[in-house]
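Asks: Provide a 3D model corresponding to the input given below.
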Amino acid sequence: MDTSEIRRRFLGHFEAAGHTVVPSASVLASDPNLLFVPAGMVPFKPYFLGQETPPWPRATSVQKCVRTPDIEDVGRTTRHGTFFEMCGNFSFGDYFKQRAIELAWDLVTKPLDQGGWGLEESRLYPSVYVDDQEAVDLWKQVSGLPDDRIARLGKSENYWSMGVPGPGGPCSEILYDRGPAYGADGDFGAEDRYLEIWNLVFMQDELSAVRSKEDFDIAGSLPKKNIDTGMGLERVAFLLQGRENMYEIDVMFPVIERAMELSGRTYGVNHDDDVRFRVVADHVRSSMMLIGDGVTPGNEGRGYVLRRLLRRAVRSMRLLGFEDPALPELMPVSRDKMGETYSDLVRDWDRIARVAYGEEETFRKTLQAGTQIFDLAAGDVKRSGATTLAGEQAFALHDTYGFPIDLTLEMAAEQGLAVDEEGFRGLMAAQRERAKADAKAKKGQHADTTVYRGILDAHGPTQWLAYETLETESRPLALLSGGSAAQVLREGEVGEIVLDRTPFYAESGGQAADAGVLDFAGGRVEVLDVQRPIKGLVVHQVRVTEGELSADADVFAKVDPGWRTGARQAHSGTHVVHAALRQVLGPSALQSGSYNRPGYLRLDFGWTQALSPAQVREIEQVSQQALRADLPVTWDYMSLEQAREWGAIALFGETYDNTKVRVVEIGGPWSRELCGGTHVDHSSQIGTIVVTGEASVGSGNRRIEAFTGVEGFDYLARERDVVSQLTTLLKTQPDDLVGRVGDLVERLKAVEKEVEKARVTQLLAGGAALASASADVNGVAVVVHRADGAGGGDVRTLALDVRSRLDAARPGVVVVAGVQDGKVSVVAAVNDAGRERGVSANELVRAIGQLIGGKGGGKDDVAQGGGSDATRLDEALALVSTDVARMAG
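Replies: Purely as a prediction, here's the structure:
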């Protein structure tokens, strides 16, 4: 049974049982504590936490997921993958344990010809939490299995929580026995034998004082009990397809087959090669899915995970013997298989390919540079007589230069060297611990929304009127000071206020919150910020500027009309620039982020190379033409599926309501995006769009900035003033200004060259005198000279010039030191006869460096260095003759 059929049967089974089929959310988690969605329940987390009211009593989904903590285990086990699909069914206060067990057992055991999966009952073992006798009784009742077929496991295996106070409960897993070839009878910890395919979470407890996964207090029972299940699609697929592991299923093995063709090696022959083939299959698919959802390679967060996956795939192909670009050969194979379910991969293929292939090309250059660094390190090891590359060096190659440890091991072996792997692993472990500690610290800062939930439960959602008016008469529902309820906010105090109705736009979708005031009898408060901490509730951060605001005061809420006009112009301008980008660069230039405030917009988009000045001008010109055309700006509400069919663009990383979304159009299909922001009525009302810059904001991401409205005209006026001042100063016309400035720059460069030439001539003019005044030190001609005002280049030039003037037949050494801007530069030069007498320029410079607070080095004939302590320079130079005498014997 192919993977798409397994998925279809799962969704069909639960839809027939009254569940709403919910499409997969983006793999990019909206939870600030998560990089990616790691489980199917994450999109439903607000419902389980009571932060939002679920729109359906029961639901089912097949969710795209990514887990990266076990990335090193990918390919080594049957079950670890970075990207995977998790099938789940969810009950929000509807059915509970018995129905969950019935539905799962029915699908798993129902014959194939009846729409089930037809797994043999004799191979299935339910597991339950050791103290959950109710689950044991229900499994026996539903399945007819005896006691010895039901495994009782502890908290670490069969109790679920989020790791923070909140809902939790016992779990029940369905395990598939793969037979004695995979482990001992009854050893349920042997996951290769007893493979978990489905986990049923009975969310029934309210947890408090959560100290660890196995150490927490149960405060009581949840008022509404929920069901959350997760079934690994890939795991069921390799069982039903008779494969050994998830990498060999129908949607992944074709990549391995292509990798075999490219490398000339065969899967199933060598364990190390098999691991590499599996890494390729997993990482190529995972990378493609991440890019498809808007991730671009970078050095931190999601971008770093993607970069690591892509580079591990390329590295594995190299270790398999294929050194040409691999992703253009492999990723289209994965696209063809996954694109059958996720059509976005096919539609956005140009963008996905450009990002992936560009990163591979960058990595190939990194490998070249890393190889040079490795060769230097290996050379140092050999010269020292050692045979092992230090763990610190291997770690630096990996961490600083992105050079994989496997390549370091491979290349070290080729040169007869070992690598201190234990030292390397220790440094890697320390780095991981630092990362975990940082992540834990960040997680601990997650905002507590309990107080807001209490307000929402008591009073209902805020009546939000930002689309309709700029002014409302309102009543406070709550005042907050320091996160707690307050009866009054005094003059000068900053706090929060929740109103029953508000005209203020709360920050979202890249648009800054409105500014304005709340007037009340005897006073006024200034609105500093407006947010939605939980769905349905609008919270205003305010500062009391006059009087005292009490919780029972009536207020008059007024948005600053100038602020709102500027915000509308900027947000509509963002849509216009986005459409212009796609018109100029092509449909794959998609927005990846934005920010707009009155008069200013910033738009990030996926692109791998800098835009030319001509492209920037064309984007600006297309934008201005849209403004001149006075295009109508309209919006409508529809389902997410309708919006997609209509061609509306949904932004990467944003989450949308599956039942109703707002689509904003500018000029019909020319610009059609999902958006909840405020907008102008016609494009001409934007006033103007002036692009002020275009730059990189990370690998595969560019940023355009622009001014709109009055701020755009102000920017142009400032530039006009600059041009006017320059034309007056240079006595020329605006059209001739560039040529005039260019002529001045060229003349300045020519003068600087002449000045430099004269300076060097003057510097070298004293070379002959210095050479003739050399001192004799034990038969060696020694010249020591201090040249104040000379930099490193000047010092070197003079030292070499003086050395060339010494008698070549007589041993000679020249040491020149210069001081410029408080920094000391030193160069020592020794002729061939001097080196034969044992004089070393390298040793002389090192000795001087110790006294002047610096260092230096080089070869025996020429060495250079520097320092920061000029006060001891004369002392250091005075010791040169002593050092020369010692070296010359």
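
Asks: C-alpha only now, for contacts and for neighbours.
Replies: OK.

Asks: Check for me that Phe652 belongs to a strand.
Replies: No. Phe652 is assigned coil when assessed by DSSP: H, G, I helix; E, B strand; the rest coil, not a strand.

Asks: In space, what's closest to it - neighbours in sequence excluded?
Replies: Distance criterion C-alpha to C-alpha, 6 or more residues apart in numbering; nearest residue to Phe652, sequence neighbours excluded, is Gly294 at 5.1 Å.

Asks: I'd say the one you found and Ser592 touch.
Replies: Yes. Counting by C-alpha atoms under 8 Å, Gly294 touches Ser592, with 6.7 Å between them.

Asks: Another for comparison:
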Amino acid sequence: METAEIRRRWLTFFEGKGHAVVPSAPLIHEDPNLLFVNAGMVPFKPYFLGQETPAWTRATSVQKCVRTGDIDEVGKTSRHGTFFQMNGNFSFGDYFKRDAIAFAWELLTTPQPEGGYGLDPERLWATVYTDDDEAEQLWLELTSIPKERIVRRGEADNYWSMGVPGPGGPCSEIFYDRGEEYGREGGPEVDEDRYMEIWNLVFMQYELSAVRSKADFDVAGPLPAQNVDTGMGLERIASILQGVDNMYEIDEVYPVLEKAAEMTGRTYGASSGQTAGDSHPDDVHLRVVADHVRSSLMLIGDGVTPGNEGRGYVLRRMLRRAVRAMRLLGYEDPALPHLLPVSMERMSASYPELRTGFDRIAQIAYAEEQAFRRTLAQGTTILDTAVSRTKESGGDTLAGEQAFALHDTYGFPIDLTLEMAAEQGLKVDRDGFVRLMDEQRQRAKADAKAKKGGHANTEVWKELRSLGATDWRAYEELTTQGSVVGLVRDGARVEELEPGQTGQVVLDRTSFYAESGGQIADSGTIVVDGARLLVRDVQRPVKGLVVHTVEVADGPVRVGQESSAEVDPQWRIDACQAHSGTHVVHAALRQVLGPSALQSGSYNKPGYLRLDFAWNQSLSADARAEIEHVANLAVRDDLPVSADWMTLPEARERGALALFGETYDEQVRVIEIGGAWSRELCGGTHVRHSSQIGALTLTGESSVGSGVRRLEAYVGMNALQHLATERALVAELSTIVKAPAADLPERVGELVARLREVEKELEKVRREQVAASAGSLTDAASDVGGVTYIGQHISGGAPDDLRQMVTDTRAQLGEERPTVVALTGDGPGKPVVVVATNGAARAKGVKAGALVRVAAQVLGGGGGGKDDLAQGGGQDATKVEDALAAIERELGA
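Replies: All right, here's what the predicted structure looks like:
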């Protein structure tokens, strides 16, 4: 049974049991404590925490998940992976243990022709929490599992919590016996390789007041309502139903592995017959490729782009690990163009949007591979230099600091450093590298903990949200009447804010737009019984609650007072122009470049917009001009702008574009400009007709990451002011160069060409002057400690001049006697010193790099280089003669 069919049967079964089918949330989640959704229940967490009320009492989903905590272990065994899918069914105060167990048993054991999974009941085991007599009795009553196949386990295995105070409860797990060829008999307690966990039924029934560890917590009491949260790993059940050993061999993963093996000429399965847990390197690399290609496909599909931090860094690391693994298998050509389409073909059966968006996905992935190939070339050069210096110093081990710098600064994998160093007869200080990596991880963990701790104190917002959702009127009104529900200062609720203080105000009704979807918050005032509050920011710290950050101009303001929320009307008009302008530019971009140029992020404020989009090359001047032209035609044509609410499936069916990474409710708002010309999901404020956007002018186009470009533009009065400024600048230039505006490009080009010719002549004169001032350097030679030494200052000498002069002079003096040539210069700007030694001097132990450091210290700087030629510099140009004298003293010592 294919994985897509297993997924379909799950959703069909639970829909038939009255569950609402909830689409998978994007992998990018709004929870700032999570990089990615890492469990099936994450999108439902606000319901279990009581922060929000679900629209249904029972739901089901197949949730996309990514876990990266043990990414370095991926491939070493057949159990570790990053992307996975979690089948889940959930009850919010509806059914509990009885139905959860009955549903699970029915779906698992119903024959496949009748819509179930058809598992043999004789192979199923159950575990229950150590004192959960009720669950054990239900297994005995509702299923054919005998008592000897029901195992009681403690907190570490069969008690669930979120790791923080909140809901928790016992759980009951279902295991499948894969047979004696997989391990020892005796149930999950004996061998969890043979007895594979396939389903976990969590019975949330208690409020936990403290969670010190998985097995150490306090139970405050029962929850107001009993909930069910279950999870079945889709890849695990697929491996069973497809009769394969592990997730790497199921239909959604193995084709990529197979393609990689074909491309590299390797055979998967080389680990067979080896010691348990000891995988052959070829198998490890092939698994890394299969896992990371699929994970990268899904992450890019959900709007992640490669970067140097956060989610982008995780994606970059996965893509590069996959490319590196192919290289270690002997394949050095671009690999992703062969592998990514294979993964898309398999995954699109469940996620058809991958096929329609594949051009964008491929563009980003392939650009990252090309960037990494350049990184490998650069890293190889740096590694070769480090290896040479290590050998020259007589060492046989590359320092851990150098290996770490290659990894951290250049993205050069440690495995590749080990391999290439070994090829040149060197070891690598792996312990030093690991120590530095651990230090970096500890810093990252500390930073994440600090961020988590800073965000975790949301109790005050939860308390205020429990009083009721904010009646939000931003779409309909600019001014609303209401009352002050709560005041917050320095993270704590207060009863009053005084004049001059800054704090947060929660109203029962507001017309202020809260920052979201790239649009910044409204500006304006809140008037409260004579007090005037200047609104500086508006946010939604928890869903359903609008919070205004204010500065109290006149006051005081107290909880319970009547309020008038008054949005600055000009601010709102300008904000609407910018947000509608963003949609227009996006549509124009896609019309000019094609449908793969999809928005991946945006920011707009009154008068200004920027739009990030998937593209792997800079736009030509003609392309930018055409995009601007198409956008302004849409403004001129006065296209109608409409906003309609509908379900997410309805919006997708109509072709509405969703912003990657955004999480949407069941009901979504679709903004249309000119009908199908621009149709996007959006919660922002907009004009009513495109002509109200006013002028629109593109001001910049740049790169913001691998495969991502950024357009910037002014709209409305800001656009007109920008054009007026440019017009004045053109007029001023015309006056200066004495040419009409139309002739400016040609006139300025002529001036630049003439300037370059003059610069060349000046440079020629300067070099002649430097050479003349240098004279015959060999005439200045003297004997210092048995070394022929020339030390001279060349006025105006630039580094390139000095390097040429010291090497020429060294050649003139030959190799008969030890020779050192040291020159200082002062052009341009700061003093510089260059030293050259011949072979005889180096044989005597005289090294150019050491002498340069002596001189540079006198100059107040530093330097270095090779033994035969080195360069340094400093800050104090008055010390150049002293620097030469210091070299002479060093030679005579």
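
Asks: quick one: TM-score?
Replies: Put the two chains on top of each other and the TM-score (TM-score structural alignment, normalised by the length of structure 1) is 0.94; 884 aligned residues with a C-alpha RMSD of 2.5 Å.

Asks: that older thread, which residues sit in contact with the residue nearest to Phe652 of structure 1?
Replies: Neighbouring residues of Gly294 of structure 1 by C-alpha atoms under 8 Å, 6 or more residues apart in numbering: 592, 652-653.

Asks: in what helix or strand does it lie?
Replies: Following DSSP states H and E, one finds Gly294 of structure 1 outside all helices and strands.

Asks: Which residue in structure 2 aligns with it?
Replies: Using TM-score structural alignment, the equivalent of Gly294 of structure 1 in structure 2 is Gly303.

Asks: For Phe358 of structure 2, see how far away that match is.
Replies: 12 Å (C-alpha to C-alpha, to the nearest Å).

Asks: swap in Ile520 of structure 2?
Replies: Ile520 of structure 2 is 31 Å from Phe358 of structure 2, by C-alpha to C-alpha.

Asks: Equivalent analysis for Gln440 of structure 2, please.
Replies: If you go by C-alpha to C-alpha, the gap between Gln440 of structure 2 and Phe358 of structure 2 works out to 35 Å.

Asks: who has more neighbours, these two?
Replies: Phe358 (20 against 13; other C-alpha atoms under 10 Å).

Asks: Check which residues of stretch 775-792 of structure 1 are buried.
Replies: Neighbour counts over stretch 775-792 of structure 1 (16 or more other C-alpha atoms under 10 Å) mark 775, 777-778, 780-787, 790-792 as buried.

Asks: What is the end-to-end distance of that stretch?
Replies: Stretch 775-792 of structure 1: ends 24 Å apart by C-alpha to C-alpha.

Asks: Could you pull out the helices in the stretch 151-300 of structure 1 for me?
Replies: 155-158, 233-240, 253-263, 271-292 (DSSP state H, counting those that start in this stretch).

Asks: Pick the most deeply packed of the ones you listed.
Replies: Most buried of the helices of the stretch 151-300 of structure 1, by mean neighbour count (mean count of other C-alpha atoms under 10 Å): helix 271-292, with a mean of 24.

Asks: what helices or strands is it leaning on?
Replies: Applying 3 or more C-alpha pairs under 8 Å, 6 or more residues apart in numbering; DSSP states H and E, we find helix 271-292 of structure 1 packed against strand 83-92, helix 253-263, helix 301-319, helix 327-338, helix 344-347, helix 349-383.

Asks: could those go into a markdown table alongside distance to Val839 of structure 1?
Replies: Putting these into a markdown table (distance: least, C-alpha to C-alpha, whole Å) gives the following:
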| stretch | distance to Val839 of structure 1 |
| --- | --- |
| strand 83-92 | 64 |
| helix 253-263 | 55 |
| helix 301-319 | 48 |
| helix 327-338 | 56 |
| helix 344-347 | 68 |
| helix 349-383 | 22 |
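
Asks: hmm, back to that, which residues are common contacts for Gly294 and Ser592 of structure 1?
Replies: Contacts common to Gly294 of structure 1 and Ser592, judged by C-alpha under 8 Å, 6+ apart, are 652-653.

Asks: which position in structure 2 aligns with Leu549 of structure 1?
Replies: Matched to structure 2 by TM-score structural alignment, Leu549 of structure 1 sits across from Val557.

Asks: Could you pull up the residues touching that match?
Replies: 496-498, 528-529, 531.

Asks: which of those residues does structure 1 keep?
Replies: By both residues aligned by TM-score structural alignment, their matches' C-alpha atoms under 8 Å, the contacts of Val557 of structure 2 still in contact after alignment to structure 1 are 496-498, 528, 531.
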